[in-house]
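Visitor: sequence unavailable; structure follows:
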């Protein structure tokens, strides 16, 4: 089992990563930080986290390396190459990619890590900024059971619904299931709010009334109120959701299945992004329905 005398290296301190790293530090782990824009991690440095000037420096000085970056291309950049994680991490160390990325890339990282005697897990999360701040993320894990058991104490600091789903890549496949579910749920929430308004109802009371019934969901109870308040700050960026849905659609095609709900959601979000909303939160989808 992982003990608190181990040093955690964290790469990527965006909307969710910063809160995840903060929770780990406050639980007693020593934290190394590398991020492209150092200023974004100032809050962590004020707490006592250590800055590392490169991926290589962080990897060589950490026992566990967590990555929470933006796109599969970012994952490839930090893991591979002469200055990447796998060339510089110590044998016996652990790497955990918590970015939502391609299942095939997770499998490649696992295979290359094995060659270096490094333990690799793919462990994407769900729960947005709210779950990251509260330490209540859902964590979907792929990889070896031994590595999962070793790192469970760490996962329990940042999440509460933590499951090993299978071998390498299974975590990413599970996250795609999550994103496919959210994609069509968000359409339903937006349509419902617009309908309630058009019917002359008080939408706040309607959401309160239906959230505990069969229609209940995170999107309805957490993002619905943000839609009504006109709060479009990103708990999860539209541009990142487009990335996730694109991966999910490509994966579905590889598996030979049709996903019309996912395809429609991706189309609507792309239209929003083209209209300048790519850095808004996913709840900004309501704008498409209100303006159509």
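Guide: Structure's in. What do you need? Just so you know, these numbers come straight off a predicted model, no measurement behind them. Residues are numbered from 1 along each chain as shown.
Visitor: from here on, just use CA atoms for contacts and neighbour counts.
Guide: Fine.
Visitor: quick one: residues contacting residue 33.
Guide: With contact taken as CA atoms under 8 Å, 6 or more residues apart in numbering, residue 33 is in contact with 9, 10, 11, 12, 41, 49, 50, 51, 52, 58.
Visitor: wait, a helix at the first one?
Guide: No - secondary structure assignment (DSSP: H, G, I helix; E, B strand; the rest coil) places residue 9 in strand, not in a helix.
Visitor: below is an additional structure, to be compared with the one above:
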């Protein structure tokens, strides 16, 4: 596998450390990003820069995309200077962006018409997981092709699970985001309750993070909230995007997910206050504001 040239499109918060892992592991890496300065550190490590998504696949055997929003993924693959304009037969495309399952299926269908394979492999674990190489990877595509790509996935993550045909990885990621959305409400409201009750929040976390409430959000995001740190490991804007996709897919399946709809509305209020670029733990700010409002209303009544 080390003789394969890997192209990485998208070298931002997640893509940059992932590309660094590939370089450190000894792979030859080509890169492209909308903002070239975000790729400077990778170029310094030996990665080769390409000006467009269409130019990169002409010199790459495996192309990994880690971009942003579905419209960006669509443009990257299908645009005038997109991947399908420069792809060569026999290549493997791997989209690790969190995007629409329907878009993953459309990319897969187009890939098959030009003689290439496609895998959707969104991840969970945030910037910390990307930096540490401990991401959880949810994989959709042809099983035989996925098996050949496992050495690549091993560079990025500790938990790599095949889910089924194209689109299955994205559906699994939606389940992940739905679960996180509900969990984060509990984490934030638990901290608010503890604060109002006069508890030491660090002591509180020591207790509840080791019991039945233990979860990733308690270990990683709750301490940030306690310290007033709303820097992004995963932004509010991106989380709102994911929750919107999940609600859209749920509606298509005629599912009612009221908890998910509530969390999205709360996150929209976070965006409205200008905190879209903050970490998704900024949900606490919206819930704290509501809590204070409730307290005032109680006093008035």
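Guide: Yep, that arrived. Here the structure is a predicted model, which is why all the values come from computation and not from measurement.
Visitor: nearest to residue 181 of the first structure, of the contacts of residue 33 of the first structure?
Guide: residue 12 (25.9 Å; CA to CA).
Visitor: what do we get in the second structure for the closest one?
Guide: Superposed on the second structure with TM-score structural alignment, residue 12 of the first structure falls opposite residue 10.
Visitor: same question, residue 128 of the first structure
Guide: Using TM-score structural alignment, residue 128 of the first structure lines up with residue 126 in the second structure.
Visitor: ok, back up a step: the contacts of residue 33 of the first structure: which two are farthest apart?
Guide: The span of the contacts of residue 33 of the first structure, defined through CA to CA, is set by 41 and 58 at 14.7 Å.
Visitor: of those two, who's got more company?
Guide: Neighbour count, other CA atoms under 10 Å: between residue 41 of the first structure and residue 58, residue 58 has more, with 27 against 22.
Visitor: give me the aligned partner of that one over in the second structure.
Guide: Matched by TM-score structural alignment, residue 58 of the first structure corresponds to residue 56 in the second structure.
Visitor: got a list of what that match touches?
Guide: The neighbourhood of residue 56 of the second structure, defined by CA under 8 Å, 6+ apart, consists of 7, 30, 31, 32, 50, 83, 86.
Visitor: just give me the match in the first structure for residue 227 of the second structure.
Guide: Residue pairing (TM-score structural alignment): residue 227 of the second structure is matched to residue 229 of the first structure.
Visitor: try residue 90 of the second structure
Guide: Using TM-score structural alignment, the partner of residue 90 of the second structure in the first structure is residue 92.
Visitor: got it, and residue 200 of the second structure?
Guide: That one, residue 200 of the second structure, aligns with residue 202 by TM-score structural alignment.
Visitor: I'd say that match and residue 194 touch.
Guide: No - using CA atoms under 8 Å, residue 202 of the first structure is not in contact with residue 194; the gap is 11.1 Å.
Visitor: who's more crowded, these two?
Guide: When neighbours are counted by other CA under 10 Å, residue 202 of the first structure and residue 194 differ, and residue 194 comes out ahead with 14 against 11.
Visitor: how far away is that one from residue 200 of the first structure?
Guide: Separation of residue 194 of the first structure from residue 200 of the first structure (CA to CA, to the nearest Å) stands at 10 Å.
Visitor: and for residue 181 of the first structure?
Guide: 29 Å.
Visitor: what about the equivalent of residue 102 of the second structure over in the first structure, how many neighbours?
Guide: Superposed on the first structure with TM-score structural alignment, residue 102 of the second structure falls opposite residue 104. Taking other CA under 10 Å as the criterion, the count of residues near residue 104 of the first structure is 15.
Visitor: distance of the closest residue in space to residue 104 of the first structure that isn't next to it in sequence from residue 183 of the first structure?
Guide: Excluding the flanking residues, the one nearest residue 104 of the first structure by CA to CA, 6 or more residues apart in numbering is residue 169, at 6.6 Å. The gap separating residue 169 of the first structure from residue 183 of the first structure is 21 Å, by CA to CA.
Visitor: which residue, other than its chain neighbours, is closest to the aligned residue in the second structure for residue 170 of the first structure?
Guide: Matched to the second structure by TM-score structural alignment, residue 170 of the first structure sits across from residue 168. Leaving out its chain neighbours, the residue that sits closest to residue 168 of the second structure by CA to CA, 6+ apart is residue 140, at 4.8 Å.
Visitor: and the aligned residue in the first structure for that neighbour, how far from residue 171 of the first structure?
Guide: Mapped onto the first structure by TM-score structural alignment, residue 140 of the second structure lines up with residue 142. Residue 142 of the first structure sits 4 Å away from residue 171 of the first structure, going by CA to CA.
Visitor: quickly list what's touching both of those two.
Guide: Shared contacts of residue 142 of the first structure and residue 171 (CA under 8 Å, 6+ apart): 122, 123, 164, 165.
Visitor: now, of the contacts of residue 56 of the second structure, which are buried?
Guide: Neighbour counting by 16 or more other CA atoms under 10 Å classes 7, 30, 31, 32, 50, 83, 86 among the contacts of residue 56 of the second structure as buried.
Visitor: could I get those as JSON lines with secondary structure and distance to residue 133 of the second structure?
Guide: Listed next are those as JSON lines, based on DSSP: H, G, I helix; E, B strand; the rest coil; distance: CA to CA, whole Å:
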{"residue": "7", "secondary structure": "strand", "distance to residue 133 of the second structure": "18"}
{"residue": "30", "secondary structure": "strand", "distance to residue 133 of the second structure": "19"}
{"residue": "31", "secondary structure": "strand", "distance to residue 133 of the second structure": "19"}
{"residue": "32", "secondary structure": "strand", "distance to residue 133 of the second structure": "21"}
{"residue": "50", "secondary structure": "coil", "distance to residue 133 of the second structure": "25"}
{"residue": "83", "secondary structure": "helix", "distance to residue 133 of the second structure": "26"}
{"residue": "86", "secondary structure": "coil", "distance to residue 133 of the second structure": "30"}
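Visitor: can I get the residues you listed in JSON lines with distance to residue 134 of the second structure?
Guide: Listed next are those as JSON lines, based on distance: CA to CA, whole Å:
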{"residue": "7", "distance to residue 134 of the second structure": "21"}
{"residue": "30", "distance to residue 134 of the second structure": "23"}
{"residue": "31", "distance to residue 134 of the second structure": "22"}
{"residue": "32", "distance to residue 134 of the second structure": "24"}
{"residue": "50", "distance to residue 134 of the second structure": "28"}
{"residue": "83", "distance to residue 134 of the second structure": "28"}
{"residue": "86", "distance to residue 134 of the second structure": "32"}
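Visitor: would you list every one of the helices in the stretch 1-150 of the second structure?
Guide: Per DSSP state H, counting those that start in this stretch, the stretch 1-150 of the second structure carries helices over the ranges 15-24, 40-44, 70-78, 101-113, 126-132, 143-156.
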